[in-house]
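Colleague: Got a predicted structure here, sequence first:
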Amino acid sequence: MTDIKRTRLFYHLKKWIEKAVMDYRMIEKGDRVLVGVSGGADSLALLDLLNSPMVFVPEFHLVAVHIDLGFEEDSAGYDRLDRFLKEGGYDCVLERTEIGPLSHSAYNKKNPCFLCSRLRRKRLFEIAQEKGCNRIALAHHQDDIIETLLINMFYGREISTMMPDQPIFGGTKHIIRPLAYIREELVKKYSREREFPILESACPTGPVSRRRYIKDLLNQLERDNKDIRANIFKAMGHVKMDYLPGLPASRRPVSGRMEMVVNDCGLDR
């Protein structure tokens, strides 16, 4: 593979990754960071960028983890990814599963994405525990965060999205998203420059998912307003609670906080 990492795009992405990491204190010195590697362009770009020298981020250890979903069409890609990670000298775990066929089986056909995402996350958390990792890095970029906000509003009836740094298990582990400030098109462009061995998803639900619908809707809106995505992302940092109706007093929960799990494809990039 031609080493073209140190291009203008490389330095641009590194700058925004380090800014996100520092803004949200995603990584501390000595952390063990599990990177979820689906084999798609986003996750391979994240792994590659995190594996290159950092200027402002303290030293940490990377563990690359790939959970194969078990679709037959992915078998050749699994072997290519295995070679790529081992030739790159990564500390890595690759595991074959039957999560995909199980999630799309007859008894679960109404909601395959929810079960698939839940089982993948569960296994990632288990491997993180086994490998002593306290950070789990996922390759969700700015577009994913924007799309999830709209998915939750349109279908979940709440205003929420992915967090750049999300503590879990009482704060003993964190899900981090170092690509939170970076647009999808730049991540894809970097992956093309680096000529990564991309695994094309064999999931039958992907082309008709809610996320695909939202992405197409945003693309359509962007034709009239090129800043539509940037405006939505910035709006999440300018929430005026005094100008949101909220629940009437008679319907407010007595205690606790209601949360939803995003029921959609594309959660592990």
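Modeller: Received, thanks.
Colleague: Every contact and neighbour count from this point should use C-alpha atoms.
Modeller: Noted.
Colleague: Where does residue 204 sit: helix, strand or coil?
Modeller: coil (DSSP: H, G, I helix; E, B strand; the rest coil).
Colleague: now it: how far from residue 179?
Modeller: When distance is defined by C-alpha to C-alpha, to the nearest Å, residue 204 is 26 Å away from residue 179.
Colleague: Equivalent analysis for residue 221, please.
Modeller: 23 Å.
Colleague: So for those two, which sits in the more crowded spot?
Modeller: Neighbours per residue, other C-alpha atoms under 10 Å: of residue 221 and residue 179, the larger number sits with residue 179, 31 against 14.
Colleague: quick check, that one in a strand?
Modeller: No. Counting by three-state DSSP, one finds residue 179 to be coil, located in no strand.
Colleague: and it, what does it touch?
Modeller: The neighbours of residue 179, taking C-alpha atoms under 8 Å, 6 or more residues apart in numbering as the test, are 16-17, 20, 46, 139-142.
Colleague: Any idea how many residues pack against residue 181?
Modeller: 21.
Colleague: How about the contacts made by it?
Modeller: Listed by C-alpha under 8 Å, 6+ apart, the contact set of residue 181 reads 16-17, 20, 141-142.
Colleague: so where's the longest strand in this structure?
Modeller: Longest strand in the chain, counting residues (DSSP state E): strand 61-68.
Colleague: So which other helices or strands are in contact with that strand?
Modeller: strand 32-36, strand 92-96, helix 112-130 (3 or more C-alpha pairs under 8 Å, 6 or more residues apart in numbering; DSSP states H and E).
Colleague: can you pull the buried residues of it?
Modeller: 62-68 (16 or more other C-alpha atoms under 10 Å).
Colleague: Return the distance of the following helix or strand past that strand from the chain's centre.
Modeller: Counting by DSSP states H and E, the next helix or strand C-terminal to strand 61-68 is helix 75-87. The chain centre lies 21 Å from the centre of helix 75-87; the measure is C-alpha atoms, centre = their mean, to the nearest Å.
Colleague: Next, the angle from helix 75-87 to strand 61-68.
Modeller: Put simply, helix 75-87 runs at 170 degrees to strand 61-68, going by axes from the mean of the first three to the mean of the last three C-alpha atoms, to 10 degrees.
Colleague: Quick check: which helices or strands does helix 75-87 pack against?
Modeller: By 3+ C-alpha pairs under 8 Å, 6+ apart, helix 75-87 packs against strand 92-96.
Colleague: what about versus this one:
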Amino acid sequence: MKLQQLLSFTRKAVDEYGMIDEGDHIAVGVSGGKDSLTLLYAMHGLKRFYPNKFELSAITVDLGYEKCDFTPVVELCRELEVPYKIVKTDIAHILFEERKEKNPCSLCAKMRKGALNEAVKEMGCNKIAYAHHKDDIIETMLLSLIFEGRFHSFSPRTYLDRMDLTVIRPMMFVDEMDVIGFQHKYNLPVVKSRCPIDGYTKRQYAKELVRDLNLEHPGAKNRMFTAILNGNIQGWPERIPNIR
């Protein structure tokens, strides 16, 4: 996937779900993975021509794993001229040494988001962009169906009233395979995850389930995504299609 195509998908999401307003200061949550680095490129490119002018920053919550070096991200942000902040935490120590959690994903996400939101507010940002793509949205819907008994998924835009902060997901129309293609084409400086259970989670199970369903029933993935868009999911903003 070329940058122009990435920007087209991103612009579509931003326009159809009203993600960016004039004067916004948006922080991109950067884990160091392929998804968040792709989002950083997308938001940096969008900033150059989007009619609603906005400020852009980047932020990483360092979970405290050994040998996790974010220097390549620092250099990328310097190259893109995007202010970048790393928030140091002891989350990994708390999860795996103090509490010895066997299923740490939910608590990890809660602690990470808490540290992230607090730091974003300190930076003066009013919005934060997450790098969830189309596959993430579909996988979350399946996890919700299987384990919660409800039809639900991430919202494109969510206002957190307790934090006075809005979460946006500008890559919601981008396929993960396109992100992988973008990563290789632009040689993104991916920081390898040091999480000891990476690849052994319920989300990985859902990812493989979506892959198998799409192999057995070609087009199933896109049909599931269409069902989500048309599903009137509680909390989702109204879609404004074809406004350009």
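Modeller: That came through fine. Note that the structure is a prediction, hence the values are computed from the model and not measured.
Colleague: got a list of what residue 137 of structure 2 touches?
Modeller: Contacts of residue 137 of structure 2 (C-alpha under 8 Å, 6+ apart): 153-154, 172, 225.
Colleague: what about the counterpart of residue 36 of structure 2 in structure 1, how many neighbours?
Modeller: Applying TM-score structural alignment, one finds that residue 36 of structure 2 aligns to residue 43 in structure 1. By the criterion of other C-alpha under 10 Å, residue 43 of structure 1 has 27 neighbours.
Colleague: Tell me which helix or strand residue 43 of structure 1 sits in.
Modeller: Applying DSSP H and E, one finds residue 43 of structure 1 within helix 41-50.
Colleague: who touches that helix?
Modeller: Contacts of helix 41-50 of structure 1 (C-alpha under 8 Å, 6+ apart): 13-14, 35-38, 64, 138-140, 178-179, 184, 187-188, 190-191, 196, 198, 269.
Colleague: How about stretch 154-164 of structure 2?
Modeller: Taking C-alpha under 8 Å, 6+ apart as the rule, stretch 154-164 of structure 2 contacts 13, 17-19, 117, 121, 126, 137, 140, 165-170, 172, 235-237.
Colleague: Stretch 220-230 of structure 1 too?
Modeller: Contacts for stretch 220-230 of structure 1 (C-alpha under 8 Å, 6+ apart): 143, 146, 218.
Colleague: how about the last one, what's its partner in structure 2?
Modeller: Think residue 218 of structure 1. Using TM-score structural alignment, residue 218 of structure 1 lines up with residue 210 in structure 2.
Colleague: Mind telling me what element its match is part of?
Modeller: helix 202-216.
Colleague: What is the mean deviation of that helix from its aligned residues in structure 1?
Modeller: In the superposition with structure 1, the average deviation recorded for helix 202-216 of structure 2 is 1.0 Å (mean C-alpha distance after the TM-score superposition for structure 1).
Colleague: Check the mean deviation of the following helix or strand past that helix from structure 1.
Modeller: Downstream of helix 202-216 of structure 2, the first helix or strand assigned by DSSP H and E is helix 220-229. Once fitted to structure 1, helix 220-229 of structure 2 is off its aligned match by 1.0 Å on average (mean C-alpha distance after the TM-score superposition for structure 1).
Colleague: Could you tell me how far helix 220-229 of structure 2 lies from the centre of the chain?
Modeller: Distance, centroid of helix 220-229 of structure 2 to centroid of chain: 19 Å (C-alpha atoms, centre = their mean).
Colleague: how much space between the spatially most central residue of structure 2 and residue 67 of structure 2?
Modeller: Residue closest to the mean C-alpha point of structure 2, counted by C-alpha atoms, centre = their mean, is residue 131 at 2.0 Å. With distances taken as C-alpha to C-alpha, residue 131 of structure 2 is found 24 Å from residue 67 of structure 2.
Colleague: One more: residue 201 of structure 2?
Modeller: Residue 201 of structure 2 is 22 Å from residue 67 of structure 2, by C-alpha to C-alpha.
Colleague: same question, residue 171 of structure 2
Modeller: 29 Å.
Colleague: what do you get for residue 86 of structure 2?
Modeller: From residue 86 of structure 2 across to residue 67 of structure 2, the span is 15 Å (C-alpha to C-alpha).
Colleague: when you align them, which residue in structure 1 goes with residue 66 of structure 2?
Modeller: So residue 66 of structure 2 corresponds to residue 72, using TM-score structural alignment.
Colleague: what's around that match, how many residues?
Modeller: 10.
Colleague: ditto for residue 136 of structure 2
Modeller: Per other C-alpha under 10 Å, the neighbour tally for residue 136 of structure 2 reads 20.
Colleague: what's the host helix or strand of it aligned against in structure 1?
Modeller: Assessed by DSSP H and E, residue 136 of structure 2 sits inside helix 134-148. Alignment note (TM-score structural alignment): helix 134-148 of structure 2 is matched to residues 142-156 of structure 1.
Colleague: Relative to residue 85 of structure 2, how far out is the closest residue to residue 116 of structure 2 other than its chain neighbours?
Modeller: Leaving aside its sequence neighbours, residue 116 of structure 2 sits nearest to residue 61 (C-alpha to C-alpha, 6 or more residues apart in numbering; 6.2 Å). Distance, residue 61 of structure 2 to residue 85 of structure 2, by C-alpha to C-alpha: 9 Å.
Colleague: Likewise for residue 155 of structure 2?
Modeller: According to C-alpha to C-alpha, residue 155 of structure 2 and residue 85 of structure 2 sit 26 Å apart.
Colleague: which among the contacts of residue 179 of structure 1 gets closest to residue 214 of structure 1?
Modeller: For the contacts of residue 179 of structure 1, the minimum distance to residue 214 of structure 1 (C-alpha to C-alpha) is 13.9 Å, reached by residue 142.
Colleague: Please name the nearest non-neighbouring residue to that closest one.
Modeller: Using C-alpha to C-alpha, 6+ apart, the closest residue to residue 142 of structure 1 is residue 180 (4.8 Å).
Colleague: Check the alignment and tell me where that neighbour lands in structure 2.
Modeller: Residue pairing (TM-score structural alignment): residue 180 of structure 1 is matched to residue 172 of structure 2.
Colleague: ok, that match - how many residues close by?
Modeller: With other C-alpha under 10 Å as criterion, residue 172 of structure 2 counts 24.
Colleague: That one contacts residue 133, correct?
Modeller: Yes. Between residue 172 of structure 2 and residue 133 there is a contact under C-alpha atoms under 8 Å: 4.4 Å.
Colleague: Could you pull up the residues touching the residue nearest to residue 116 of structure 2?
Modeller: Contacts of residue 61 of structure 2 by C-alpha under 8 Å, 6+ apart are 30-31, 86-89, 112, 115-116.
Colleague: Residue in structure 2 paired with residue 167 of structure 1?
Modeller: So residue 167 of structure 1 corresponds to residue 159, using TM-score structural alignment.
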